[in-house]
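Colleague: Have a look at this prediction, sequence included:
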Amino acid sequence: MQALIIFFVELCLLRRPPQHLPASEVLLGIVLVTDLFTGMLVGMTASLSWLESFLQSLVEILLMMSALYLALRQLRLATRFVQSATALLGSGTLLGLLALLPLSLDPTGSDETDLAALGAFLLLSLVIWGILVTGHILRHSFSITLGQGAAIAIAFEIFAVTFVTSLFGGA
């Protein structure tokens, strides 16, 4: 387990590619559950109910996994799905856990404090880092450049936020 955590830290530091993960559906399932749980924690820290946090996290994961599978399948790279999905979910879990601290500083609240500003800055930094990590994973999954992977990550993030917001309201 410790080796797996170290792998995801190194993946988030752009030092390891997703293809170094085992192509294990069991591992994919475990990481999917941890990412779903982490998404719930992030949502609840951002003042959502546990049910709304769960549903938003579930929709986002389903959207990401569907898009990844369809794109890999279209390019005849479907054999890379398990490792790519595991990498995306595992890095998402790690970055989600790191987001709990800045979110606890209430960066989107009505109080304009120095701590809230620090929380907003840290949260923005994590979003940018997450885009780079996703770009890194997509680079290896689709044999593209990091810039192309990051551009796809930004486009997907905009789409996912818009879609989830339209389903659940402005929360």
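Modeller: On my side now, so go ahead.
Colleague: contacts and neighbour counts: CA atoms only from here.
Modeller: OK.
Colleague: since we're on Pro22, how many residues are nearby?
Modeller: Neighbourhood size, Pro22 [other C-alpha atoms under 10 Å]: 12.
Colleague: ugh, wrong one, I meant His20
Modeller: By other C-alpha under 10 Å, the residues close to His20 number 11.
Colleague: I'd like the distance between it and Arg80.
Modeller: Using C-alpha to C-alpha, to the nearest Å, one gets 11 Å for the distance from His20 to Arg80.
Colleague: ok, now Pro102?
Modeller: With distances defined as C-alpha to C-alpha, the gap from Pro102 to Arg80 amounts to 33 Å.
Colleague: again, but for Ala23
Modeller: Remark: distance between Ala23 and Arg80 (C-alpha to C-alpha) = 8 Å.
Colleague: list the buried ones in the longest helix seen in the chain?
Modeller: Ranked by residue count, the top helix of the chain under DSSP state H comes out as helix 114-142. Going by neighbour count (16 or more other C-alpha atoms under 10 Å), the buried part of helix 114-142 is 116-117, 119-120, 122-123, 126-127, 130-142.
Colleague: report the angle between the axes of the next helix or strand after it and helix 114-142?
Modeller: For helix 114-142, the succeeding helix or strand toward the C-terminus, using DSSP states H and E, is helix 146-168. Calculated by axes from the mean of the first three to the mean of the last three C-alpha atoms, to 10 degrees, helix 146-168 forms an angle of 120 degrees with helix 114-142.
Colleague: Okay, one more to line up with it:
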Amino acid sequence: MASLLPQLWQLCLLRIGPQDLPYSPALSRALVVAALAAGLLNAAAADALGEHLLPRLLVTLAFLVAVPWLLLRLRGYGNRLAQTVAAIAGSSLLYALAFLPLSLLTADFDPAEPLPAQVLAGWIGLFLTGWKLAINAHIWRHALGLPFAAAVLLAVGLLLVQVGLGRLLEGAA
């Protein structure tokens, strides 16, 4: 795992693609579990472990595994699944760990009277989310053989669907 961290960092800097990660279904599974655990840690830090936790975890799991499986199969690149899932889950893990201090800082956020540090945390969170979108677009471009603009549209579209589905399931729960 220690030798994987520099590769994941290079992926997040858009210097390598998912094809440069080791082909290992076991590694992909481990990164998915780690990314889900980091998401749980963020939810705990933000005091958001409530009743809607299971639907959120299921949506996250679907977008880490099922969506890449489906998109890669549709494009005829099913053999790229392990590395694509590793790239998405690994970058999601790093994103969640980078977001953890922001979750801790904004746990008691009051929109009527935000603290200056909370406003700064919001801007940093927005930057991190934009960066994660760029990373996802980079991964999709390499994994699916798409032009960058199409990969950006796919990454943004998937984020919107994921957030919308999460909201819908939270309302249904």
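Modeller: That came through fine. Remember, it's a predicted structure, so these values are computed and weren't measured experimentally.
Colleague: Ile154 of the first structure - nearest residue in space that isn't next to it in sequence?
Modeller: Using C-alpha to C-alpha, 6 or more residues apart in numbering and skipping residues adjacent in sequence, the residue nearest Ile154 of the first structure is Ile131, 6.5 Å away.
Colleague: same question but for Leu21 of the second structure, I mixed them up
Modeller: The shortest distance from Leu21 of the second structure to any residue that is not its chain neighbour, by C-alpha to C-alpha, 6+ apart, is 6.0 Å, and that residue is Gln83.
Colleague: Please give the element, helix or strand, for the one you found.
Modeller: Using DSSP H and E, Gln83 of the second structure sits within helix 81-105.
Colleague: Report the distance from that helix to the chain centre.
Modeller: With C-alpha atoms, centre = their mean, to the nearest Å as the basis, the distance from the averaged C-alpha position of helix 81-105 of the second structure to the chain average is 5 Å.
Colleague: Please apply the same query to stretch 158-172 of the second structure.
Modeller: The chain centroid and the centroid of stretch 158-172 of the second structure are separated by 14 Å, computed with C-alpha atoms, centre = their mean.
Colleague: what does it rub up against?
Modeller: Applying C-alpha atoms under 8 Å, 6 or more residues apart in numbering, the external contacts of stretch 158-172 of the second structure come out as 52, 55-56, 59-60, 63.
Colleague: Tell me the buried residues in that stretch?
Modeller: Along stretch 158-172 of the second structure, these residues count as buried under the neighbour rule (16+ other C-alpha under 10 Å): 158, 162, 166, 169.
Colleague: separation between the residue mapped onto the third one from the first structure and Ala150 of the first structure?
Modeller: For Gly166 of the second structure, the aligned position in the first structure is Val164, judged by TM-score structural alignment. Between Val164 of the first structure and Ala150 of the first structure the distance is 21 Å, computed by C-alpha to C-alpha.
Colleague: Who are the contact partners of the one residue sitting closest to the centre of the first structure?
Modeller: Among the residues of the first structure, the one closest to the centroid is Gly92, at 3.2 Å (C-alpha atoms, centre = their mean). Listed by C-alpha under 8 Å, 6+ apart, the contact set of Gly92 of the first structure reads 35, 130.
Colleague: mind listing what the equivalent of Gly130 of the first structure over in the second structure touches?
Modeller: Here Gly130 of the first structure is matched to Lys132 in the second structure, going by TM-score structural alignment. The contact partners of Lys132 of the second structure, taken as C-alpha under 8 Å, 6+ apart, are 12, 91-92, 95.
Colleague: One more pass at 7 Å, please.
Modeller: Going by C-alpha atoms under 7 Å, 6 or more residues apart in numbering, Lys132 of the second structure touches Tyr95.
Colleague: ditto for the one 5 residues further on
Modeller: The neighbourhood of Ala137 of the second structure, defined by C-alpha under 7 Å, 6+ apart, consists of 151-152, 155.
Colleague: Export these as TSV, with columns for distance to Ala37 of the second structure.
Modeller: Listed next are those as TSV, based on distance: C-alpha to C-alpha, whole Å:
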residue	distance to Ala37 of the second structure
Ala151	27
Val152	27
Ala155	22
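Colleague: okay, those residues in JSON lines with neighbour count and distance to Ala44 of the second structure next?
Modeller: Compiled in JSON lines, the contacts of Ala137 of the second structure are given as follows (neighbours: other C-alpha atoms under 10 Å; distance: C-alpha to C-alpha, whole Å):
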{"residue": "Ala151", "neighbour count": "23", "distance to Ala44 of the second structure": "32"}
{"residue": "Val152", "neighbour count": "21", "distance to Ala44 of the second structure": "30"}
{"residue": "Ala155", "neighbour count": "22", "distance to Ala44 of the second structure": "26"}
